[in-house]
Structures are given as structure tokens and as C-alpha cells.
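Engineer: sequence isn't available, so here's the structure alone:
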């Protein structure tokens, strides 16, 4: 049978690869995977705005690559996904370095060496060149250019690898009015993503410890299971630790019950989950060779709920069972093996029952805040939860102690309680794309303080109330400064 060789046109094919769907977070994590697989003990992400020409580099002190190794690493599909990998290899398809990088930039440079004193070897994919000339060719960089680039990204190590992204056309929002602020915000979000995705490597839990930093600022690990509490703080309870079998492969599953958030400090809560949001952080945490692939949510095994928010289930699989999980190129999505789902349901039901009972045993639970306005009340007879305004709160007492219109004020409080939009709040918290919280706008806070002062609320009561509410995130001292600023402004006028 006759055959026709139809290689892809380089320019259009690369343009398609750029649209696989990597975020900056996922793309950077994919490159960090390579650094860890190369035995790095320190990885630093260099992010420089560069006067409007931003540059990002992932630098490591790993074993580095010889020229031929680097050439294969820069080849698309350089390593087959069917090749047997070492247990610590976080790679998968032989595409990650290229597709992750192309998704963010049009210039990918990789510079590496394996021995101190040896010459650096650098290759560059220039997507403008590929599009213009329609050729699959990387540029070989002169040693002098390699050294110039390494100097610009503050690479001072003897051996290792630097992956450099330039011409970052996909990382920026072209509609942003303040491009630099947008870029810096993305880097902050990147730090949060790395702190969770690689938390076991950062803390050295069951894997080799790796120091990860951004612009030389070391990232602290998130502790999603609450197993490393600060002194005198409660730790999570390990409810089960099992090895499940899927064919010839072993899957380790551990379930944890977290302490009730009312027992934790604000900082401790934030070390467990972003913004202390227990609700959206409940669910499965799935790891491949110690690296977090997917977190939060129950993969349609049960529904997320307020009563289940203390439940976490850790699932570990090795890189030799990737085919069972249908791991995608970005290593950000998996599908639970069908034979594992029923086994997981049993474990999940048990930990969620424990979480549920923790709530139902608390007839009246105080808020995390030291002087909460809202109280959560459980009606045992009707198995119903209600939210009530604390009539003993200092601000509320100030309101209802006034003689005029007392009945109307009680009626208003009752109306607010009964009309609390619980279903809307539940829907908002269930969304992965919406952040639910108070404004952190200082101008809006000043207006709130000004209104409280105008109705005669004492300064200390105002400061205590706002600073003790974790939703606002302002200290007592900060509130007092704002109060004095407002009073000074009013006096001047």
C-alpha cells in the first residue's frame, strides 16, 4: 500500500500547541516537576517586570544536562509516555517543558551544564522564527549569550538548569489598565499555587525536601490536612490509612478529620487553606509521586456541604499507574478509576459522618471571631441550623438600648435573620470561579467607620468589632489609626 509522508506544518502546529489551556500556575508547576525529577534541592522562580518586557525563569541546582540530553529535552515528544520512569520522575508525556512554556511565551531558552567549570550549553525555541520560516529548528546560543542571560536572571549556581521565558505574550491581560500590577498579582497567585501543589516537597513529608522560592523569597508549605499545627493548637485526626488495589497497582488512601475552625487561630486556618475557607477545601486530594494533581471537591461521589467541610481524603498513586487515571498533559486533571470509586465511597462516607457529627453535637457554636455578630444555632428537635444576630453584641446592644422605636428595631433584626439568603450563599461558595468575602478596600472601610462614629458608637467598640471579624482582615491598631485619621479629617472640615 502506498504511503504519503505528511509532517505537520511547524507554524500552525506550534500555534495549536499554545492553546492546550495551561495557566501560568500550571505551566510553572510543570517546569518545576522537571527540576525535581533532576534531583534539585533548591528551585527559584525569577520573575522580573523588566520595564514592560517581563521575563520569568525557573532556576534549579539539579544535575543539569549534557548537550545531547538538552537537545532531546527540547524535542517535542522526546520521551514516550510508555517508557518506564523512576519512582521520583514527575514527567509524563515528554511535552511538558515545551507545551507549558509555549503557552506563556514565544521565546523559550534552556541553559544547562553538569559540571562546574564546564561550558554552558543553551538552546532556544523562537516561535516567531518557526512561524516565519515554517521549520522545526532550535537556535544554539553562543556561550557568551548564555552567560549574559544567566547574569540577567541572577543565576549563580555551579551546575543545574535555567528555563527562561521571554516575549510573554500570553501571560498578560491586554485589557489591564495597569499591566505591571496585573503581572505582580499573577506572581502572588503563583506563590500560593506552588505552596499547595508542592507542599510535601517543601516540607519534606515522605519525599525529598526541596526549597522553592520566588525571587529568593522562600515559599512556606500549605498544610491541607492540618497535620503540622503550631504549638498548643489541635491537630487533625487520622481516621484511616488503607492500601487499595486497582489491578496490580496499589493506591494509598488516608482520611483526615480536621479540627473545628472555631478552635484555630486566623493564621493557622490560612496555613490549612486559602483565606481559611474550609468549605471549598473539603474533598479529595490526589497525588502522583508526592505531587498534588487535584484538590478539593468529591468527584461526584458525594456533595460538598457545610457539614462535610472538616473532611479531607488523601489519595496517592505512583507514576507507573498513570494510564488508570487518564492523566492529562497539564497534570491538572485525572479521572478516578471505576473500580476505585466504590472503594473510595466507603472511606468518604465514614469521614463525612464524623465531620457531620462534629457539627450536630454543637448546639450553639461560637464564631472564630472573639466578638461575633452572627451566631450559628442548631435546633436538635428539628435538625435545623439557624443563624441569629447576637443581641448581647456591643454594637447591637447600643442599637436596641435606645428607647425610641425599640419594637421596630427588634422586628428589623428578626427580619434580617429570617431573610438571610442561605441558598445564594451556598451556591456562591460552591463555585470554583468566585471568591466570596468582604471588600478589602480601605476607602469603603473608612466610610463604614465614619457611619459608626456618626451614630455615637465608641471608638474602642468599633475597633474591637472590626478587628475581631476575620472577614475584614484588619488589626485593632490599623482600625484605630483609621479612626484617628477620620476624626482629624472631620475636625479640619
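Structural biologist: Looks like it arrived, so ask away. Worth saying up front: this structure is predicted, and the values here are computed from it rather than measured. Numbers count the residues shown, from 1 in each chain.
Engineer: for the rest of this, base every contact and every neighbour count on C-alpha atoms.
Structural biologist: Will do.
Engineer: from the chain's centroid, how far away is the strand or helix carrying residue 293?
Structural biologist: Following DSSP states H and E, one finds residue 293 within strand 291-295. On the basis of CA atoms, centre = their mean, to the nearest Å, strand 291-295 sits 10 Å off its chain's mean C-alpha point.
Engineer: center of the chain - which residue?
Structural biologist: Nearest to the mean C-alpha position of the chain, by CA atoms, centre = their mean, lies residue 193 at 3.4 Å.
Engineer: so how far is residue 259 from it?
Structural biologist: 24 Å (CA to CA, to the nearest Å).
Engineer: take the one below as the second:
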């Protein structure tokens, strides 16, 4: 057999690289940050400027930089063999990251770097890559365009220009651009939160600045909050690698502020952010995924499971080129399914514990009352509960009569048989309480006018009443926050 060289067409391959992976702006920036972390950078400065509709993006770090030879190697497509053994702290994978991430957003990629007091620069321009012609910046060009930091210290700056992929049609409004950059900043705060908070062993805390402001790491497990349940950690050996599994059950919304709840919920809400959070070398790869081990549900929405994997297990996790997706290895499915099933019961108890009582503690006004007499048990709605009493105190007799009739119908239609059957067979699945603080807020705001009338418009008495009546008493921190926000009381949570 004879062999002949069959090199790919430069324009075709480099243009195709724009579609490698599933990059968005934060994902593309993350690939560049990975390189800065590999270069032992302590500080990273990201600038995303609208530039009158011609966006410019730069990522500058104070890592150890590159020589010209190292720079040219880094600019080469597929510069690293994904099967080659890597340093344990290497966040790279295919050697395409710098190029594919950049070209997913722009047509011109420029890299300027400094090492040992010598600066180098190179550039790929997709409008001029025939015969693999990469631009090399001259000494004079470097003097003109290099940032001041690289003239004094080691480091690397990556520049994107001709950013035609920041919108669908190549143009972008300033408002849309600002929305994308805010989203990118928030995602970076999540992806690198362990680096930003000093949670990476043998590495000093990383600082990332976005358009001049330092990014604070966002912990999706809310580990420092007293009400977060940090469950038993498990260590699994897979081949030559170690996988660490750390489950958490997040606090019920009544234990945290609404602003904290909304940030934990994220743009898609708690329901879509439950499940596994997979970290590769402490960098978040994927979040809010069950890998078909469970269904997304209301009672499991507080479960988040941290999974730490080393880069030595990349092959069995099948990490994609953009590092935004993995596949759960078959060898782990059974054990992780066991862990998930146990956690769903823990999460469900957080909500069931918020349900109503029959005999309330500390003279708490309950909604339901239980009566046992002559061998018979009867449940009725407590007419002395402040909200019920306020409803029945309405001056209009026809309205009051209708309210009484409604309460009687609810009591007489209590589904005794169905409830008894479910309680005996599926107790873990029963929940009656609201799982969304916004829905609870709606209920509180609807109840306040009625109860306020009952206490003659006295907000201090209203607060005392609500503090001793379920479900408000069980969620008092959330109620107090609503009252204070409305300026109705100075009630302390």
C-alpha cells in the first residue's frame, strides 16, 4: 500500500471549528479561563465592550506566559492529544479550546504573551487563513498593541475582534449585549466558585475581574448556611481515579431570604437546577442533571449532589470538546441511583415538616382540629384560626353564609379513604405545602387585608397574630420579610 499526504483545507477546517461544541459566551470565556488557570494565573481580567456595535473582548492574565515557540504550538489546531497523560491540575482536553471557543464568537483571534521579559504575538483571521497563514506580530506591532501589564510582567492576553457570533445576524443591540455579558459574569461566578473562594487544594485563591469589577464565587450548595444539610460524603474508586460524591439538601425557602432563594434557583428555577453538579478538577462541567436516575420533581428540588472527578477519567465520562456535557459511566449508575433514592426522601421531609398540625406548639393556631368522642374521629376546620375567624366576621350576611357553607362542604368532603390509603402505602410522596416562595407570598399578601381588618388596622397586632397562626408561624422569616418590605411592620425574623 502506498501513502500520500491528504491535508485538510485550511479555510474549511478553521471555519468548521466555529461549530465545534455548543459554546455560548460564558462557555467560550470559560475555555480561556481554563488556560489561564493552567498557567498558574492569580488574577484574570475580562473586558467585554460594546464598542458602538463592534464588540471587543479581551482576557488578560498574570500567568507564566509563553515563549514564541510555545505560543505557536498553542495556536495550532488540535494542539494536544486527548489521550495523552495530563497534569492533575490541567483543565484542558483536546487542544482545541483556545481556537474553537474563540472562533465560536469571533472571526479574528489575537494572542499576545510575555515570558522571561520577551513578548510574542500571533493572530488567526478567518478571512485570511489560506495555506495555514497565521499572522505573527512584529516587535514594532507588539510595542503598539501590547497591554502595559505584559511589558512589565509575564502573562497572556487574548483578544477577540469581528465578533459576528454574538448575535444571530451579526449585529447586536447594546441592551442585548449587556444582558449577555451579565449572564456570562454570573455563569463564571458559578463555574469557578471553588477557585474564587479558595476551595481548591494547593492553590491560592483566584481573582477574576469582569469589566473592572471583581467576581464573587457563587456556591450552588449554600454550604455556609446553617439550614443546609451536608450529608455523608462517599469516595468511589474507578480504575486509577477517585470520584468524590457529596450530597446536600438546600434550606426550605422559609429559612433564607427571597433574594438568596432566587439566586439559588437561577434563571430556570429550583425545579431545573436539582440533581448532580459534576466538577472536573474543581471546575464545574455540568449542573442540574439527573442522568436519567430520577425525574425532576417538586419534592426533590432541594437536592444537589457535588461530584468531583479527575481529568484522568475523561475518557469514561466522555467529556465534550466544549466541556459542557458528560455521560454517566455505566459502572457508577447503580450506586448513584441508591444515593439519589435516599436523598429524595430527605428532601421530601423538608417540605412535609412544613405541613399543618392538629395540636400546634406554643398555643399555635392550627387550621385543622381533631375531635375524638364515643369511638368516632372527626376533623374540622378551626373556626378560631385568625384567617378563618376574619373571614367569618365579614359584615355582609350573605357572604358570611356562603363562607360557612364552603367550610362545611370542605369538611364533609375530606377524602378519608384516599388519604388513608396513600398514607399507608405512599407516605413519602404526600405533600400539601407550597414549594415556591412566590406562591406563598401571594397567599400572605391576599390574607393580610382580611386579618388586618380583624385587628382594627393595627399592624403590630397583625404581626403578633400571624406569628402564632399556621402556616405563617412555620414560615415566619418569609412572612416577616414581606411585612418589612411593605413597610407594614418592623417585625424581626
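Structural biologist: Received it, and whenever you're ready, just let me know what you need. Just so we're clear, the structure is a prediction, and the values are computed from it rather than from any experiment.
Engineer: list the TM-score for the superposed pair.
Structural biologist: The TM-score (TM-score structural alignment, normalised by the length of structure 1) is 0.73; 414 aligned residues with a CA RMSD of 4.2 Å.
Engineer: ok so, going back, just say helix, strand or coil for the aligned partner of the residue nearest to the centre of structure 1 in structure 2.
Structural biologist: Using TM-score structural alignment as the criterion, residue 193 of structure 1 maps onto residue 187 of structure 2. For residue 187 of structure 2, the secondary-structure state derived from DSSP: H, G, I helix; E, B strand; the rest coil is helix.
Engineer: excluding chain neighbours, what is closest to residue 187 of structure 2?
Structural biologist: Closest residue to residue 187 of structure 2 apart from its sequence neighbours, by CA to CA, 6 or more residues apart in numbering: residue 26 at 6.3 Å.
Engineer: name the element that neighbour belongs to?
Structural biologist: Assigned by DSSP H and E, residue 26 of structure 2 belongs to helix 25-38.
Engineer: using the three-state scheme, assign residue 488 of structure 1.
Structural biologist: Residue 488 of structure 1 - assigned by three-state DSSP - is helix.
Engineer: one more: residue 395 of structure 2?
Structural biologist: coil.
Engineer: give me the neighbour count for the alignment partner in structure 2 of residue 260 of structure 1.
Structural biologist: Aligning on TM-score structural alignment places residue 260 of structure 1 opposite residue 252 in structure 2. By other CA atoms under 10 Å, the residues close to residue 252 of structure 2 number 20.
Engineer: residues contacting residue 252 of structure 2?
Structural biologist: Contact analysis of residue 252 of structure 2 by CA atoms under 8 Å, 6 or more residues apart in numbering lists 227, 302, 350, 351.
Engineer: from those, which is closest to residue 79 of structure 2?
Structural biologist: residue 302 (41.6 Å; CA to CA).
Engineer: so what corresponds to that closest one in structure 1?
Structural biologist: In structure 1, residue 302 of structure 2 lines up with residue 310, judged by TM-score structural alignment.
Engineer: how near is that match to residue 236 of structure 1?
Structural biologist: From residue 310 of structure 1 to residue 236 of structure 1 the distance is 9 Å (CA to CA).
Engineer: matching residues in structure 2 for the lengthiest helix in structure 1?
Structural biologist: When structure 1 is parsed with DSSP state H, its longest helix is helix 338-360. Counting by TM-score structural alignment, helix 338-360 of structure 1 falls onto residues 330-352 of structure 2.
Engineer: which one's more surrounded, residue 310 and residue 236 of structure 1?
Structural biologist: Taking other CA under 10 Å, residue 310 of structure 1 and residue 236 do not tie; residue 310 has more neighbours (27 against 19).
Engineer: roughly how far does that one sit from residue 147 of structure 1?
Structural biologist: 51 Å.
Engineer: name the residues contacting each of residue 310 and residue 236 of structure 1.
Structural biologist: 257, 258, 259.
Engineer: isn't the second one up against residue 228?
Structural biologist: No: applying CA atoms under 8 Å as the test, residue 258 of structure 1 and residue 228 come out as separate, 11.5 Å apart.
Engineer: who touches both of those two?
Structural biologist: residue 235.
Engineer: and these two? Which one has more around it.
Structural biologist: Just comparing residue 258 of structure 1 and residue 228: by other CA under 10 Å the higher neighbour count belongs to residue 258, 23 against 17.
Engineer: which residues touch the closest residue to that one other than its chain neighbours?
Structural biologist: Using CA to CA, 6+ apart and skipping residues adjacent in sequence, the residue nearest residue 258 of structure 1 is residue 236, 4.5 Å away. Contact analysis of residue 236 of structure 1 by CA under 8 Å, 6+ apart lists 225, 226, 227, 256, 257, 258, 259.
Engineer: so is residue 245 of structure 1 in a helix, a strand, or just coil?
Structural biologist: strand.
Engineer: neighbours of the residue mapped onto it from structure 2, how many?
Structural biologist: Mapped onto structure 2 by TM-score structural alignment, residue 245 of structure 1 lines up with residue 237. Other residues near residue 237 of structure 2 come to 9 when the count uses other CA under 10 Å.
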